[in-house]
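Peer 1: what follows is a predicted protein model with its sequence.
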Amino acid sequence: MTTTSDPALPTAGGARADAHLAVHLLRLGDDALVLGQRLCQWITRAPTIEEDLALSNIALDLVGQARMLLTLAGRADGTGRDEDEFAFARTGREFTNALLTELPNGDFAATVARQLAYTHYAVLHYEALGGCADPELAAFGQRAAKEVAFHRLHADTWTERLGLGTAESGRRMQEGLDRVWPYTAELFEEDEVLRRLVAAGTVPSPAPLRPLWERRTADVIARAGLTVPTPAWQARGGREGLHTEEFPSLIAELQSVHRQFPGGTW
């Protein structure tokens, strides 16, 4: 794989590889893939059959988004690697998802809190990506924004339902928000890779989206009768491959069949 210090290299086929764009697409793809895998862990364990179906369908949407993003990353870095190679042939240290997406599910309220934070961010980011110059990326952003808008509605509805339910459900929903909020700032961070892409007009920056994200999530939390957390610390490191202690077991689960039957087809 090309490195970020060598952003544009000719490939054997004559196309130009863009290492910076590949890094960015890989990050977005890893976000979707890892969160989708976390949500898959709710299958047969959700509070109701309806929620079992809802969470599994959300996970399927995320995996579909990941497949597209990882394929585009393989094209951008000039290696031609496909989504299976990225998903199953990397070590945990090579994944660059935001830490928010890998947080353990916890109870249902904690998962709802994680979904609230991620979906409001993802809708805004994909809407912005839908206006980029590259027609393929723009088409993906427009489609993904519509998909995630339904995920956001699901998270909003459950945040309010739990917040305004019983004293116990409200307490758990607040605890879920308090657990998740220190991991939200990383979604909006810029580094040198992203700054170069933004300066070139290749992709939009998520940083300017944060105030609107804060207003929208705060509105939902207020309607739920809850309090917006004010974390004393902010987690970071996922974009550089530094992960939580629960992450290795998640990746082992994701890659288990592929490792047991390398090269297998179905």
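Peer 2: Here it is on my side, so go on. Residues are numbered from 1 along each chain as shown.

Peer 1: drop to CA atoms for contacts and neighbour counts, all remaining ones
Peer 2: Fine.

Peer 1: show me what contacts the closest residue to residue 42 other than its chain neighbours?
Peer 2: Distances taken as Cα to Cα, 6 or more residues apart in numbering place residue 52 nearest to residue 42, at 6.7 Å, with adjacent residues excluded. With contact taken as Cα atoms under 8 Å, 6 or more residues apart in numbering, residue 52 is in contact with 42, 43, 44, 45, 46.

Peer 1: the first one belongs to a strand, doesn't it?
Peer 2: No. The assignment for residue 42 by DSSP: H, G, I helix; E, B strand; the rest coil gives coil, which leaves it out of any strand.

Peer 1: surely it meets residue 57?
Peer 2: No. Contact between residue 42 and residue 57 fails when scored by Cα atoms under 8 Å: they sit 11.3 Å apart.

Peer 1: neighbour count winner among those two?
Peer 2: Higher neighbour count among residue 42 and residue 57: residue 42, with 19 against 16, using other Cα atoms under 10 Å.

Peer 1: which stretches in the protein count as strands?
Peer 2: Secondary structure of the chain (DSSP state E): strands located at 8-10, 16-18.

Peer 1: what helices or strands is the last one leaning on?
Peer 2: Think strand 16-18. Judged by 3 or more Cα pairs under 8 Å, 6 or more residues apart in numbering; DSSP states H and E, the packing partners of strand 16-18 are strand 8-10, helix 49-76.

Peer 1: included below, for side-by-side comparison, is a second structure:
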Amino acid sequence: MSDQKFMYVLRLADNAMVLSQRLCEWCGKGPALEEDMALSNVGLDLIGQARFWYAYAGELEGKGRGEDALAFLRDAHDYRNLLLLEQPNGSYADTLARQFYFDAWHFLLLQQLTHSTDERIAGIAEKSLKEVSYHARRSADLVVRLGDGSEKSHAMMQAALDELWMYTGEMFRADAVDDAMATQGVAPDPSALREPWLNHMRDIFSEATLKMPPADAWMQKGGKQGVHTEHLGYLLAEMQFLQRAYPGASW
């Protein structure tokens, strides 16, 4: 049970950490000053959440690994983040599509985790939910603005959402870890989040005058089991460089 809970919490931490790293890559390069600051702030929120999850994961593991060791001293195959989150930033439309898909799922998940039988998980989820509520509103609003904007913004938003759709199925696919957590009341069954998520997608796609991809489309999988795309290795090489080059260094 403890090993499975460790793995579940580690997944939550890796999701937040990997996406925050991607968003921080936009710092100083945003399409407008307001968006540059907003993306950075969302990234900082996620780093804060990752720290809470990593700290708890280290305690559950009981091997003396803290936040830094779990974030910076594991290789790509040891990471358990969703494949969606390691995808490159691409254009602003690509980044926004990735954020929109994740935020909607993240919000629904955290809502359920606030009722976890594990008080530590419930507490972290409750704190994080305040930030993620804003993330979800912001990304959905921007999808609508760009989808229902100019001909070019509409086309770019549609293309980005279509391209990343195949990475969304993994969010709702349960494995042995998910099943164990659901049985113990620690976390919800991932499949239970699918219909609320799809309903939200339908609403936003419609408002944005965009065409929603088919719900039964073929989906990628593997991130939660440590099978990743080549993109994660490059991301970690940059993110982990200082800790790897100067082990144990502190400011």
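Peer 2: Received, thanks. Since this is a predicted model, take the numbers as computed values, not measurements.

Peer 1: care to give me the TM-score?
Peer 2: Remark: TM-score between the superposed chains equals 0.97 [TM-score structural alignment, normalised by the length of the second structure]; 250 aligned residues with a Cα RMSD of 1.1 Å.

Peer 1: output the strands of the first structure as TSV; include the columns mean neighbour count and distance to residue 25 of the first structure.
Peer 2: Putting the strands of the first structure into TSV (neighbours: other Cα atoms under 10 Å; distance: least, Cα to Cα, whole Å) gives the following:
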stretch	mean neighbour count	distance to residue 25 of the first structure
strand 8-10	15	15
strand 16-18	20	11
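
Peer 1: in JSON lines: these, plus distance to residue 216 of the first structure.
Peer 2: Output for these, formatted as JSON lines (distance: least, Cα to Cα, whole Å):
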{"stretch": "strand 8-10", "distance to residue 216 of the first structure": "38"}
{"stretch": "strand 16-18", "distance to residue 216 of the first structure": "34"}
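
Peer 1: looking at these, which is nearest to residue 144 of the first structure?
Peer 2: strand 16-18 (22.6 Å; Cα to Cα).

Peer 1: that closest one: how far from the chain's middle?
Peer 2: How far strand 16-18 of the first structure lies from its chain's middle: 24 Å, per Cα atoms, centre = their mean, to the nearest Å.

Peer 1: could you do stretch 143-159 of the second structure as well?
Peer 2: 23 Å.

Peer 1: circling back to that earlier point, which of the helices and strands packed on strand 16-18 of the first structure sits closest to residue 264 of the first structure?
Peer 2: Closest to residue 264 of the first structure of these is helix 49-76 (Cα to Cα; 18.4 Å).

Peer 1: so who does the residue nearest to the spatial centre of the first structure touch?
Peer 2: When Cα atoms, centre = their mean is applied to the first structure, the residue found nearest the centroid is residue 31 (2.8 Å). By Cα under 8 Å, 6+ apart, residue 31 of the first structure lies in contact with 66, 96, 97, 98, 101.

Peer 1: enumerate every residue touching the last one.
Peer 2: What it means is residue 101 of the first structure. Counting by Cα under 8 Å, 6+ apart, residue 101 of the first structure has contacts 31, 32, 34, 35, 38, 114, 118.

Peer 1: mind telling me what the fifth one corresponds to in the second structure?
Peer 2: The alignment partner of residue 38 of the first structure in the second structure, by TM-score structural alignment, is residue 22.

Peer 1: what about residue 36 of the first structure, how many neighbours?
Peer 2: Using other Cα under 10 Å, residue 36 of the first structure has 25 neighbouring residues.

Peer 1: likewise for residue 213 of the second structure?
Peer 2: Around residue 213 of the second structure there are 16 residues (other Cα under 10 Å).

Peer 1: that one reaches residue 164, doesn't it?
Peer 2: No. At 10.1 Å, residue 213 of the second structure does not count as touching residue 164 under the criterion of Cα under 8 Å.

Peer 1: would you mind measuring from the residue mapped onto residue 189 of the first structure from the second structure to residue 114 of the second structure?
Peer 2: Residue pairing (TM-score structural alignment): residue 189 of the first structure is matched to residue 173 of the second structure. Between residue 173 of the second structure and residue 114 of the second structure the computed distance is 21 Å (Cα to Cα, to the nearest Å).

Peer 1: and for residue 179 of the second structure?
Peer 2: 18 Å.

Peer 1: when the two are compared, which one has more neighbours?
Peer 2: residue 114 (22 against 16).

Peer 1: what is the aligned counterpart of that one in the first structure?
Peer 2: So, by TM-score structural alignment, residue 114 of the second structure is matched to residue 130.

Peer 1: and if you look at residue 134 of the second structure?
Peer 2: In the first structure, residue 134 of the second structure lands on residue 150 (TM-score structural alignment).

Peer 1: where in the first structure does stretch 230-239 of the second structure align, residue-wise?
Peer 2: Counting by TM-score structural alignment, stretch 230-239 of the second structure sits on residues 245-254 of the first structure.

Peer 1: do the same with stretch 92-105 of the second structure
Peer 2: Counting by TM-score structural alignment, stretch 92-105 of the second structure falls onto residues 108-121 of the first structure.

Peer 1: the matching stretch vs the second structure, average offset?
Peer 2: Compared with the second structure after fitting, stretch 108-121 of the first structure has a mean deviation of 0.6 Å; criterion: mean Cα distance after the TM-score superposition for the first structure.

Peer 1: contacts for that stretch?
Peer 2: Contacts of stretch 108-121 of the first structure (Cα under 8 Å, 6+ apart): 46-47, 100-101, 105, 148-149, 151-152, 155-156, 158-159, 162, 169, 172-173, 175-177, 179-181, 184, 187, 209-210, 213, 216-217.

Peer 1: if you set the cut-off to 6 Å instead, what comes out?
Peer 2: 105, 152, 155, 172, 173, 176, 177, 180 (Cα atoms under 6 Å, 6 or more residues apart in numbering).

Peer 1: could these be laid out in a markdown table, adding neighbour count and distance to residue 126 of the first structure?
Peer 2: Converted to a markdown table, those look like this (neighbours: other Cα atoms under 10 Å; distance: Cα to Cα, whole Å):
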| residue | neighbour count | distance to residue 126 of the first structure |
| --- | --- | --- |
| 105 | 19 | 24 |
| 152 | 21 | 13 |
| 155 | 24 | 17 |
| 172 | 19 | 30 |
| 173 | 30 | 27 |
| 176 | 22 | 25 |
| 177 | 24 | 23 |
| 180 | 24 | 21 |
